[in-house]
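K.L.:
The following block contains a protein sequence and its predicted model.
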Amino acid sequence: MSPTELVLRYAAFAGLATLANLAAQRLVLAGIEGRAGFVLAVIAGTGAGLVLKYILDKRWIFFDRSGGVQTHARKFALYTAMGIVTTLIFWGAETAAWLIWQTHAMREAGAVLGLTVGYVVKYRLDRRFVFARAG
């Protein structure tokens, strides 16, 4: 796969994971308001985006064909660990936008910005530590 194809594919998957994240957040916020709704929405969105992105990255970015419950559990744990710092980038940008403007449109803009920066960092970490042998 060419570098351009890789970037386009990774960007498309990041976009899908971002949409899954924001959709999950909207579902939570539709039923729960206030601070509790915000916190639960961010957690639910992060989980939805994480699982989708792992599945897509493993198969279509790093071409990792490994199988088995133990292998998947170990890789998903590493993938999640690499995402801790990048999740803090995402949460920080989203929370900052919410605190500054207190509108859902700006909260989502902050989330998109944070996710974009986070995904660039995450690709590099995953390539080096999670899928090094597979990719």
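P.N.:
That came through fine. Numbers count the residues shown, from 1 in each chain.
K.L.:
C-alpha only now, for contacts and for neighbours.
P.N.:
OK.
K.L.:
need the helices for the chain, in chain order.
P.N.:
Applying DSSP state H to the chain gives helices spanning 3-31, 34-56, 69-101, 104-125.
K.L.:
what's the closest of those to residue 131?
P.N.:
Residue 131 lies closest to helix 69-101 among those, at 7.9 Å (C-alpha to C-alpha).
K.L.:
also this one, for the comparison:
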Amino acid sequence: MSRTDLILRYAGFAVLATLANLAAQRGVLALWEGALALPLAIGTGTLAGLVLKYLLDKRWIFADRSRGAAMHARKFTLYTLMGVATTLIFWGTETAFWLIWKTDPMRELGAVLGLAVGYVVKYQLDRRYVFAPATPSAPA
């Protein structure tokens, strides 16, 4: 796959995951009111985007064909851990935009900007630590 194809595909998947994230947030905010509504919406949206992005990245970005529940659990755990710092970027940006402007459009703009920065960082981490080709171990 060419570099341009990779960038376009990765960006497209980031957009899909972002849309899934925001749709899940809107769904929670439509059903829930009160002090915990925003944190619950952000957490639900994050989970929805994370699962979708993992499935797309594993197959279509990193061409990872590993199989088995243990391997999937290991990789999804690593994928999630790599996303902790990038999720903090996203949450921080979204929350800052909400606290500054207190409007849903600005909160969502903060989410989109935070996710965009986070996805650039996440690709580099995933390429290096989650989906890196296995290195042969040295003989004992």
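P.N.:
Nice, I can see it. Every value quoted in this text rests on a predicted model; they were computed, and no experiment measured them.
K.L.:
hmm, back to that, got the helices of the first structure as JSON lines, with distance to residue 63 of the first structure and mean neighbour count columns?
P.N.:
Formatted as JSON lines, the helices of the first structure follow (distance: least, C-alpha to C-alpha, whole Å; neighbours: other C-alpha atoms under 10 Å):
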{"stretch": "helix 3-31", "distance to residue 63 of the first structure": "12", "mean neighbour count": "17"}
{"stretch": "helix 34-56", "distance to residue 63 of the first structure": "10", "mean neighbour count": "18"}
{"stretch": "helix 69-101", "distance to residue 63 of the first structure": "13", "mean neighbour count": "17"}
{"stretch": "helix 104-125", "distance to residue 63 of the first structure": "14", "mean neighbour count": "19"}
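K.L.:
could these go into TSV alongside distance to residue 62 of the first structure?
P.N.:
Output for the helices of the first structure, formatted as TSV (distance: least, C-alpha to C-alpha, whole Å):
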stretch	distance to residue 62 of the first structure
helix 3-31	10
helix 34-56	9
helix 69-101	12
helix 104-125	10
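K.L.:
quick one: which of those is nearest residue 133 of the first structure?
P.N.:
helix 69-101 (11.5 Å).
K.L.:
orientation of the closest one relative to helix 34-56 in degrees?
P.N.:
In terms of direction (axes from the mean of the first three to the mean of the last three C-alpha atoms, to 10 degrees), helix 69-101 of the first structure departs from helix 34-56 by 140 degrees.
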